[in-house]
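Engineer: Quick one: sequence and predicted model below, then my questions.
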Amino acid sequence: MEKDILEILEFDKIREKLADLSPSTLSKERALHLTPSYVPEVVEKSLEETDEASVLLEKEITTPLGETYDIRPLLKKAEKDSTLSAREFLDLANSLDTYKKMHHYFEGEKHLMYPVLEELSALIVPQDSLIDRIHRVFDDHGEVKDSASLKLSRIRTQKETVKSRIRRSFQHILQDKDMAPYLQDAIITQRNGRYVVPVKEEYRYKFSGIVHDRSSTGQTLFMEPMVSVELNNDLAEMTAAEKQEIQEILRDLTEEVKKTVEVTRNNCHLATELEFIFARARLALSMKAVKAVRSKGQVLDLRKARHPLIPEDKVVPVSMTLGKTFNILIITGSNAGGKTIAIKTAGLLSLMNQSGLFIPAADGSSLPVYDHIYAIIGDEQSIQDNLSTFSSYITQLVSFLPTVGEKDLVLLDELGSGTDPVEGAALAQSVTEYLQMKGAPAIITSHFSEMKKLAYETRGIQNAFVEFDEKTLAPTYRLIIGVAGNSNAFNICRRFGMPDVILGRAIQLKNESPLHNMDEVMERLNRQSREIAKEKEETMKTLTQAEQLKNQLESARDEFYQRKDSILEKAREEAESMKRDLRVQSESIIKDLKKSASALSREKLGDKISEVRGRVNGIAVPGKENRRDPLPKEDIKKGTWVYIDTIESEGSIVSVSRNQVTVRCGLIQVKVTPDHLFKAVKPKKETFKNPYAHKKAPMTRSVTAVHTELNIIGKTVDEAIPEVDRFLNECFMAGVSPVRIIHGKGTGSLRRGVQDYLRTLNFVTEFHEADPANGGAGVTEVYF
């Protein structure tokens, strides 16, 4: 993108808005140097980043942002072996802490919600060692801690001891009544790093000490008592040693920074990029902007687009298309009616989109990625080069016309103006035809009637006009595509008080013009267009109401089905409970029957018991309503993916034999009649893996509604039996055998209760403890 295009379309002001929303010096710098990209993949990724950041700002309580600084100068300083200052180390530590926060922010579920941002943050390398080292050396105020080194700790301890001795010696002087007349004040202060007392000037020779300073009036001398000179000397030496040790600590720490300078610099770059992404997101939210849909082909479709630099309460949204049925749009209409704003909006929004920014427009707006955007807008007269307005315009025009192509966008304001109207109109037509021949998308503003006529007569070129309200004699700034407009020059002159005599003569001359009929046609088409627009608006209102009614009906239907399912589910659970209670009662009766029916033969007794159990198990329980379409007979063939209502599972038909169909559901095969087969919701190709392909195959596999094992560890016998009963019924109906009941070892009471219950079930042929490798006494395997 050429630099002058960014200036012409005022993209620099968008950069400034973006910089104001950027949190750090580096991200502000990044914003002010933002340039659009012409690579579709780069543009799409940038828009995805902005999209995720916008969602995060609206949904999350916290963000990955924090306190960062421009650490580039201090990194260069470290590379040159210049010792860093305490302030620089603190800025570095705060920045490194934020980089670490950014790296860890998207861990957990957030990496699924924000994959693009997580991919960027994952590249940041946490520098825990360097962070800890800096924090061990400095406190929150930037002072070097005593614990920074053993030597520093020892020096400061000794220093405090000396200070304490100095204070005691000074206290003796201050409390000495003989010394009191000599002192200006009974205080201890410092001069040149040495402790002193204020002595009256007239007693300087009576006070034994060294003068280090005097007051501004000269009446007070700050003197160091001779008794504390040695102590002050010791203190000075320790202070010097302290400074030397601190300097050594800072040099060592600077060396640590130097070792990781490349990692730190890369982290700084990545963190700046994240900050810049969130600045783009904040700009999108502040503008109520949307992500433009990536256009298929070179279609520009802006819906209710707003110029981002015009206040929201003053801007009039415009809608325009380009690249669907026409590649060139010619906008006509009155002066100050919004023609230039319309083409600037199209150009600026295209630049924003290709910079990873959202655009202030309605949802559904789409933009292509242009290779170049060429624009000639406004008075570009070059005084320095001694060029007129027209000459400057032509100079810019010829700079790109030879190379313009199908993937470029051309914006031309008042093409052909600034010269003889006849020659200008001819030139404007010729340039327009050339752009159409090259297939270059273009939006052109013009006042020439010849250009309106060209658009009406030429396929691929379309008229548009900015509406003018003839009642108020003012533009509405609405852009209407499909119809050409007129300049409304006379109406504007009347509005601004042009004398009637002049206007009358101008209208007379206009009526004598051979193109007068064209203006009448324009006016008639404008009226028709307004009528059509009004009818369209009413139609859209009707469609909206119909859509709302449809949504209400669908919601009511869904609510009805939910209530129906809830009632059926409750009834099914109650029926299951009744059936379970009945089975328990029947088994009790059967036990009594066994005890009292010793006279009956064993065979007859067994048949009678089987009959009673069969009748209990045969009690029908209402199931969930199946709303799937029946499977056509021609689809009942091997390989078809089907739904089985009896087990509420999907599977693939393995074989068909007369009135019986074998279906594989995961690891099991089920045989059912065709009337239990229905169309699957989402047909798919079954992928079957050999469960024995690995050395340690998992003990359990599941299909949609049937499991092959039940875990009841921690439950009482009374709590476990209903679950065991339901589990065994489902497995028996699905044809699954054997199954496993995991009850654990414990005291053995749960195992005995379950196994006692299994003995009462006639459809259980065998059960026993699992082998030691599969759970031993903690698991019971059941066969049907």
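Structural biologist: Nice, thanks for sending it over.
Engineer: Only C-alpha atoms from now on, for both contacts and neighbour counts.
Structural biologist: OK.
Engineer: Go ahead and measure how far stretch 455-463 is from the middle of the chain.
Structural biologist: With C-alpha atoms, centre = their mean, to the nearest Å as the basis, stretch 455-463 stands 42 Å off its chain's centre.
Engineer: putting a second one here so we can go through both:
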Amino acid sequence: MNSKVLKTLEFDKIKELLKQFAASALGHARVSSLMPSVDYEEITALHEETDEAMTILRLKGHAPLGGIFDIRPHVKRAQIGGMLSPSEFVQVASTIRASRKLTLFVEELLEEEVDIPLLQGKMGTVIPLPHLEQDIRKVVDDNGEILDTASETLRTIRTQLRANEGRIREKLERMIRSSNAQKMLSDAIITIRNDRYVIPVKQEYRGQYGGIIHDQSSSGQTLFIEPEAIVQLNNQLRELRLKEQTEIEKILQELSESVQESGEELLLIVNVLSDVDFMFTKAKFGRSIKGSKPTINNERRVKLNKARHPLLPIDEAVANDIELGNEFSSIVITGPNTGGKTVTLKTLGLTSLMAQAGLPIPALDGSEVGVFRTIYADIGDEQSIEQSLSTFSSHMVNIVDILKKVDHESLVLFDELGAGTDPQEGAALAISILDEVHGTGARVVATTHYPELKAYGYNREGVVNASVEFNVETLSPTYKLLLGVPGRSNAFDISKRLGLSDGVIQRAKSHIGTDSKEVENMIASLEDSRRQGERELEEAHELLRQAEKMHKDMQKQMMEYYEKKDTLYEKAQQKASEVVEKAKAEAEQVIKDLRKMQQEKSAQIKEHELIQAKKQLEDATPKLKTGQKKKAAGSNHELKAGDEVKVLSFDQKGHLIERVSAKEWQVQMGIMKMKVKESDLEFIQSQQKVETKPLATVKGKDFHVSLELDLRGERFENALSRVEKYIDDALLAGYPRVSIIHGKGTGALRQGVQEYLKNHRSVKNIRFGDAGEGGTGVTVVQFK
């Protein structure tokens, strides 16, 4: 991508905006070197990174990117044996800490199950260096000052330094507070010259204190003297400071060697943080312009939905739909000046550059941008004073250069093609240039105010006319792009609105040829048809919104109806069940009375007949339907379009029309079509008739099982085997109670049977039979 087109389309201004969102010098440097790519895979990867960062900003609002520095020069100097300064160590420690905070931030996102594979992958390569950070923090504070804790030797030296300074100040304080001090000193203060403590003595009293003169005032009236009494102390202080400096250099050298050992890890941290900062720089920029991620294609198709020029204020920029590369590869925009044609050109060109640089574009979701090998733009007045070129000549120099290089992978933007010369010759040249570029297969957008080019789109395949709308009522452009409608002159309408007399306007119209009048009338008719079409489309959208609202209301009412119906039905069943339960209780009382009579009068009433009678009463009890829904997942049948199903929530049958998502189907129920979750569907039958096969016989309530099991005469092991099978059959038959006859004998069989029954999960309790049931020779089993 040549630098000239980047300047023409103002890509450098986009980069300046980007820099405002960089969190560090690393991100700033990445923005400075940003260039649009021409590699499809690279562009796609860049947009994936930006989109992931925008997702994080949307969820969290920020990313911890503070405290990042470009420490690569420091690391490289340490790697060749150099000693770093305290401030450089502060930057190294701060950068390590920033990487640690960002790692923790990524871990929090992963715990919240946020999908961030790219950021996770980048931070996964970072090797934490907590020990190096701690070592630096022990030596240097945030202001770059060496701490006393750096070493025991340094702590001792500084303790001696402070004590020595205290003694010096104490002596000097006594001097400046003496009775003669006010007369001999210019001021009662202690100051420092050449790193030694001195006092300001008047010139005439220089011999009173002795010692060394280090400086004098500009007037020469004051001398800064180190009194003889503290010269020795100052000498000791100087020696201690030299020791302090030596120890500090030793500490810094050792710390520099630690940085050298971790040099590769530090450089990796810098590279990763540079990538992450750049990711979020693009994302913050995208958020500021309300941008979106475009779909990138390799077929040089462009489809921008409500695209705005990114350098114009959001509330002022007019959004336009721009499409190129599908049905047509060239657009010719005609119409008067100051209508917004140039802004449309720059919007397309700059948006393409931004997309190929991996930046969000100022357009709505669903926009699509193609990858162009080169973008050429001849926009604006680039007259060269040095070459004494006219406007026309300047444009032609650019156009000649474009024609030499253009190919089928290019996007070419011409502004006011053919302008600056004789209208007839300029129009002819414009048509010829457009034919040449269009013939290469390049994507072309050209603006012109020549009326001859209005017919260009009708005579060439793959070319469409367009214009920028002009409001005659307000005498101002609306800046709205109209594809398929050529621009027309509004000179007569504007003149009339401004007060020009009808006579002058009519005479002017008489000078225009019939063909021109017909073309203008045709364009006016197209504009009227377009406006009417937009009105009708808006009315259709409104009707659709109302229909969707009515459909939702009907669905809601239907669901309320069926829920109310189910509630009433359940209440009715509950009431019926209560009646039956009452009858069962009465029957139970009757059975108790019969048993009593049997015991008292030895009536010949069989126990199994009583149990059978009670079971029949229980079977008469209605089974209540619960609100639990059967799930289609319970069926092995794979649903297909055309299958007859039951919608469980509505208790209605319907047919499947089509699958609308992985978990939803569109179902036709009577005259209604609605989306239903697959879990709310129960398969009934396929559209085509399926051969039915006889079902295998399964033991159930109709399977005959005796109410008694006689084990008398059986061996112990065989008897227990028979008891196990009998209990299963009785449970399957639904019996509430059965009797097992084991006889009295030695009691071994009875004990074994009862032990087995006590441990059976379905047995509620066991008891010996009553006197009329067989006594201790029979065990009566009651099930849960």
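Structural biologist: Yep, that arrived. This structure is a prediction, so every number in the text was calculated from the model and none was measured.
Engineer: Provide the TM-score value for the superposition.
Structural biologist: Remark: TM-score between the superposed chains equals 0.71 [TM-score structural alignment, normalised by the length of the first structure]; 661 aligned residues with a C-alpha RMSD of 5.2 Å.
Engineer: can you pull out the strands in the stretch 301-450 of the second structure?
Structural biologist: For the stretch 301-450 of the second structure, applying DSSP state E, counting those that start in this stretch gives strands covering 302-307, 320-324, 330-334, 368-370, 374-378, 410-414, 443-448.
Engineer: Which helix or strand contains residue 656 of the second structure?
Structural biologist: For residue 656 of the second structure, the element it lies in under DSSP states H and E is strand 652-661.
Engineer: Report the aligned residue range of the first structure for that strand.
Structural biologist: On the first structure, no counterpart of strand 652-661 of the second structure exists by TM-score structural alignment.
Engineer: Please name every helix or strand in contact with that strand.
Structural biologist: Contacts defined by 3 or more C-alpha pairs under 8 Å, 6 or more residues apart in numbering; DSSP states H and E place strand 652-661 of the second structure against strand 644-647, strand 664-669.
Engineer: Report all helices and strands that the first one contacts.
Structural biologist: Helices and strands touching strand 644-647 of the second structure, by 3+ C-alpha pairs under 8 Å, 6+ apart, are strand 652-661, strand 681-685.
Engineer: Please report the number of neighbouring residues for residue 157 of the second structure.
Structural biologist: Per other C-alpha atoms under 10 Å, the neighbour tally for residue 157 of the second structure reads 18.
Engineer: before we move on, what about residue 377 of the first structure?
Structural biologist: 19.
Engineer: So which residues of the stretch 51-200 of the second structure form strands?
Structural biologist: 191-193, 196-202.
Engineer: that older thread, which one of the strands of the stretch 301-450 of the second structure lies closest to residue 213 of the second structure?
Structural biologist: strand 374-378 (74.6 Å; C-alpha to C-alpha).
Engineer: matching residues in the first structure for that closest one?
Structural biologist: Using TM-score structural alignment, strand 374-378 of the second structure pairs with 372-376 in the first structure.
Engineer: what's the matching stretch in contact with?
Structural biologist: 1, 5, 8-9, 38, 347, 393, 396-397, 400, 407-413 (C-alpha atoms under 8 Å, 6 or more residues apart in numbering).
Engineer: which of those are buried?
Structural biologist: 5, 8-9, 38, 347, 393, 397, 407-413 (16 or more other C-alpha atoms under 10 Å).
Engineer: hmm, back to that, turn the strands of the stretch 301-450 of the second structure into JSON lines, columns for distance to residue 205 of the second structure.
Structural biologist: Formatted as JSON lines, the strands of the stretch 301-450 of the second structure follow (distance: least, C-alpha to C-alpha, whole Å):
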{"stretch": "strand 302-307", "distance to residue 205 of the second structure": "84"}
{"stretch": "strand 320-324", "distance to residue 205 of the second structure": "88"}
{"stretch": "strand 330-334", "distance to residue 205 of the second structure": "93"}
{"stretch": "strand 368-370", "distance to residue 205 of the second structure": "87"}
{"stretch": "strand 374-378", "distance to residue 205 of the second structure": "83"}
{"stretch": "strand 410-414", "distance to residue 205 of the second structure": "87"}
{"stretch": "strand 443-448", "distance to residue 205 of the second structure": "90"}
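Engineer: hey, which of these is tucked in deepest?
Structural biologist: Among those, strand 330-334 has the highest mean neighbour count (mean count of other C-alpha atoms under 10 Å), at a mean of 27.
Engineer: State which helix of the second structure is the longest.
Structural biologist: helix 514-601 (DSSP state H).
Engineer: what about the helix or strand following it, distance to the chain center?
Structural biologist: Past helix 514-601 of the second structure, heading to the C-terminal end, the next element that is a helix or strand (DSSP H and E) is helix 607-619. Relative to the centre of its chain, helix 607-619 of the second structure is centred 67 Å away, using C-alpha atoms, centre = their mean.
Engineer: Contact partners for the residue of the second structure most remote from its centre?
Structural biologist: Distance from the C-alpha centroid of the second structure peaks at residue 601, with 86.4 Å (C-alpha atoms, centre = their mean). For residue 601 of the second structure, no residue meets the contact criterion (C-alpha under 8 Å, 6+ apart).
Engineer: And residue 211 of the first structure, by the same measure?
Structural biologist: So residue 211 of the first structure contacts 221, 222, 223, 224 (C-alpha under 8 Å, 6+ apart).
Engineer: Fine by me, we can end here.
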